[in-house]
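Asks: fold the following, please.
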Amino acid sequence: MLLYVHVPFCVRKCGYCAFHSGPFSAPEAERYVELVLRELDCRGKALGRRAVETVYIGGGTPSLLTPAQIGAILEGAAARFDLEAGAEITLEANPESALKTGFLVAVRALGVNRLSLGVQSLRDDLLATLGRAHDAARARLAARAAREAGFSNLSLDMIWGLPGQDVSAWLADLAGIVALAPEHVSCYGLSLEEGAPLAEAVDAGGLSLPDEEEGARMYLEGSAYLESEGFGHYEISNYARPGRESRHNRGYWSGRDYLGLGPAAVSTLGGRRWANPAGLDEYARTAAIGAEREGTEILTADVRRQEMVMLALRTRDGLDLQEFMAATGIEFPRRDPAVERLRSSGLVRLGAGRLQLTREGMLVSNSVIELVLGVLDRTPASTAQESYD
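Replies: So this is what the prediction gives:
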């Protein structure tokens, strides 16, 4: 089982952010930790001592918590579940809060062995546009401080497609990231949610985004550059040195069970999915229940099939067609005209028993996956087996 802990606090809301978060205060943070421990206790009683292979503390800004608070959550998890030896334990952090005196040394001593720093850009003007609380110098300082604190597994988050950014600026940003020698890099295209300050500025004409062609070049050329520097492109938005892929996220993409703790956290266990209430007050009223939440979704065979395809096609490994046949009874229609068009247009590869997106296919992954799902929806289940190339 994977364990995710959502920390719902930020110093301030970034202009593009759609994740659930609220303003930080020390009393609310203490209250939050108590509630998470209460939920942990109830979930542990309900689930038994399930083995946990990864822990991911995300947000929000988890580095706003104190090391003692983070330690209490990790101790609570270890008391109620069997945390596997060598478990990957990730903490998301922002540069400005990661640089609090002694913070990184303390959380490393608690057993956090993977740090994910939200850098987003190494250009001060773009960081200001995004509403980030750090500048490029502090981002570089935080990466160096992580090494000094003993972190040997460092991930840096970046965003492309920013207002005023072009391909050359994006590649320069990536060169700066490579110079920091991380084990992992995540690169997300800017997504503007309705109502976000940055979206409103773009709609009002105060900011302009790169056009579609420029954005495509950023993705393709940025991916090629990172691969040339030794980072494997193992998922649509993720790149890693060999053996340094995120075990937690790979668990999501392979359909593993996961338990989410904290406000707005989602869980998928035993074919059921539910989400915790987003507000801290409502979460406080339900954290001690320990049973399935109202609105729990039963994952039908159709939903599981769709998610198997969607998640697998996000990754470099793609969809294993024999596993798909065994799980669904559907023989993948490799000669379907729509599949042939995807192959001939260079968006997918079909061979060695797998369907995989090419780099160009990853750029338009939503459209490709939707088309593949449409093909499978009209393909009847079969018990026939096929030999794969």
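Asks: C-alpha from now on. contacts and neighbour counts both.
Replies: Will do.
Asks: is it true that residue 114 touches residue 151?
Replies: Yes - checked against C-alpha atoms under 8 Å, the pair residue 114 and residue 151 is within contact range at 6.7 Å.
Asks: neighbour count: these two, which is higher?
Replies: residue 114 (22 against 19; other C-alpha atoms under 10 Å).
Asks: please name the spatially closest residue to the more buried one (chain neighbours excluded).
Replies: Spatial nearest neighbour of residue 114, chain neighbours left out: residue 90 (4.5 Å); criterion: C-alpha to C-alpha, 6 or more residues apart in numbering.
Asks: for comparison, sequence B:
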Amino acid sequence: MPGYPAMFAAPLLQGDGKEARNLLVYIHVPFCKSRCNYCAFHSQVFNQVTFAWYMKTLLAEIELWGKRLRNPKIGTVYFGGGTPSMIPPFQLELIMDALRRHFRFTKGMEITVETNPDTVTDLTYFQTLLSMGINRLSIGFQSLDDQDLRTLGRPHNGRQAVEAYQLARQAGFANISIDMIWGLPRQKLKSWMTQLKAVVKLKPEHLSCYGLSIEQGTPFERMQRDVDMELPQESEQARMFIYGAEYLESMGYIQYEISNFARMGFISRHNQGYWDGLDYLGMGPSAVSTIGNRRFTNPEFMDAYDAAVRGGFIGEDYEELGQEIRAQELVMLSLRTAKGLKLSQYREMTGRDLLKEKRGVVNALHKNGLIKISAGYLRLTKNGMLVSNSILQSLAFD
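Replies: Model prediction:
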């Protein structure tokens, strides 16, 4: 195919020159019923005309990348958004068929769809997802408290969230993740723990528990400028994080990443792939990809996205990831996980010893109980995870 970068004609490569492990595929679905007050992801209100345009362009992009990458093997597919569960099942089937035609699926691969409770009220919907090979759900509860949900701008209530989960179980889904947010306006530790216990009673295989962050350009950012949002004090948020994590671990959920907990055997393979630095291909408006040492982002708006796909120049505007950036990302991604940073891997990549290079910072962090070093790995402690952003910054950058 003329006009595409030569780097995509070769097999996918890892940074060490060996053939890559199975590619991760992310499909961005930029449609929602309405925009939540905390959300900074690219999305727009659903309408049939724009959605039809999106589908036509996405299917063309899938074919384009299948040809460029010579039908690569993929290990996971993740439909994120936006609200992927707004896609009618027969059109989701079209996307799955296109992926199967232009990529090679690995046996037992993980295929995840994010869902919002207000868009999945039918048992048949979940049964159809299973029949087309989708085997993992991520359901966005965010809270079970109706007042919290109104504050967040969510288009559902707590009862609908539980009912959506129960329908998924009834349909036969055996791998379900639930998303929750802590540190909400006026929230107290007791309220957070009560909700967490209610969610655990449902027995999901996986939980993602995110601390609320006020992102630029969101309604919450504007509200924070104008009014006191009554966000919990830092000490209260710290208790929510630590007590919540300890409770989940006591109930059999392994904290394998700062915000993610899973029962044995149910770690999100797709997300783990990001933290392990695997190559990933993002398709759809605003989706990000990293292939080899090159990173690129699809255009955000439909007209520019469509033009890039039809013109065959999508992915041409890339950032070259040098060794220093790769090393920084290794530190920042590895230290988000419970496994931590393998110090020999950093040394092999850079030729430097991180413990010597950052001796003063490492000693201070260790003295204050924020990191631990054992068996060749550097890891954050629970208290270290609380202030992870500043620790990662100090270890990854000069």
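Asks: the residue nearest to residue 114 of structure 1 maps to what in structure 2?
Replies: Structural alignment (TM-score structural alignment) places residue 90 of structure 1 against residue 112 in structure 2.
Asks: what strand or helix carries its match?
Replies: If you go by DSSP states H and E, residue 112 of structure 2 is part of strand 104-115.
Asks: show me what that strand is packed up against.
Replies: If you count contacts as 3 or more C-alpha pairs under 8 Å, 6 or more residues apart in numbering; DSSP states H and E, strand 104-115 of structure 2 packs onto strand 73-81, strand 136-142.
Asks: for residue 331 of structure 2, which of the ones you listed is the nearest?
Replies: Of all these, strand 73-81 sits nearest to residue 331 of structure 2, with 23.7 Å by C-alpha to C-alpha.
Asks: what residues in structure 1 pair up with the closest one?
Replies: Going by TM-score structural alignment: strand 73-81 of structure 2 matches residues 51-59.
Asks: stretch 379-394 of structure 2 now?
Replies: With TM-score structural alignment as the criterion, stretch 379-394 of structure 2 aligns to 356-371.
Asks: roughly how far is that stretch from the heart of the chain?
Replies: Centroid separation between stretch 356-371 of structure 1 and its chain, computed with C-alpha atoms, centre = their mean, to the nearest Å, is 18 Å.
Asks: which residues are contacting it?
Replies: 216, 219-220, 236, 309-310, 313-319, 338, 342, 346-350 (C-alpha atoms under 8 Å, 6 or more residues apart in numbering).
Asks: now, which of those residues lie within strands?
Replies: Of the contacts of stretch 356-371 of structure 1, the ones assigned to strands by DSSP state E are 319, 348, 349, 350.
Asks: what is the nearest of those residues to residue 127 of structure 1?
Replies: Looking across those and measuring by C-alpha to C-alpha, the closest to residue 127 of structure 1 is residue 348, at 35.3 Å.
Asks: what is the neighbour count of the closest one?
Replies: If you count neighbours by other C-alpha under 10 Å, residue 348 of structure 1 ends up with 24.
Asks: what sits closest to it if chain neighbours are left out?
Replies: residue 357 (4.3 Å).
Asks: pull the number of nearby residues for the match of residue 90 of structure 1.
Replies: Per other C-alpha under 10 Å, the neighbour tally for residue 112 of structure 2 reads 24.
Asks: and what of residue 143 of structure 2?
Replies: By the measure other C-alpha under 10 Å, the count of residues near residue 143 of structure 2 is 24.
Asks: so what's it up against?
Replies: Shown in contact with residue 143 of structure 2 (C-alpha under 8 Å, 6+ apart): 149, 158, 180, 181, 195.
Asks: contacting residues around residue 155 of structure 2?
Replies: By C-alpha under 8 Å, 6+ apart, the contact list for residue 155 of structure 2 reads 33, 34, 118, 149.
Asks: likewise residue 245 of structure 1?
Replies: Shown in contact with residue 245 of structure 1 (C-alpha under 8 Å, 6+ apart): 184, 234, 239.
Asks: for the longest helix belonging to structure 2, name the packing helices and strands.
Replies: Taking DSSP state H as the criterion, structure 2 has its longest helix at helix 48-68. Here helix 48-68 of structure 2 touches helix 89-102, strand 280-283, helix 302-311, going by 3+ C-alpha pairs under 8 Å, 6+ apart.
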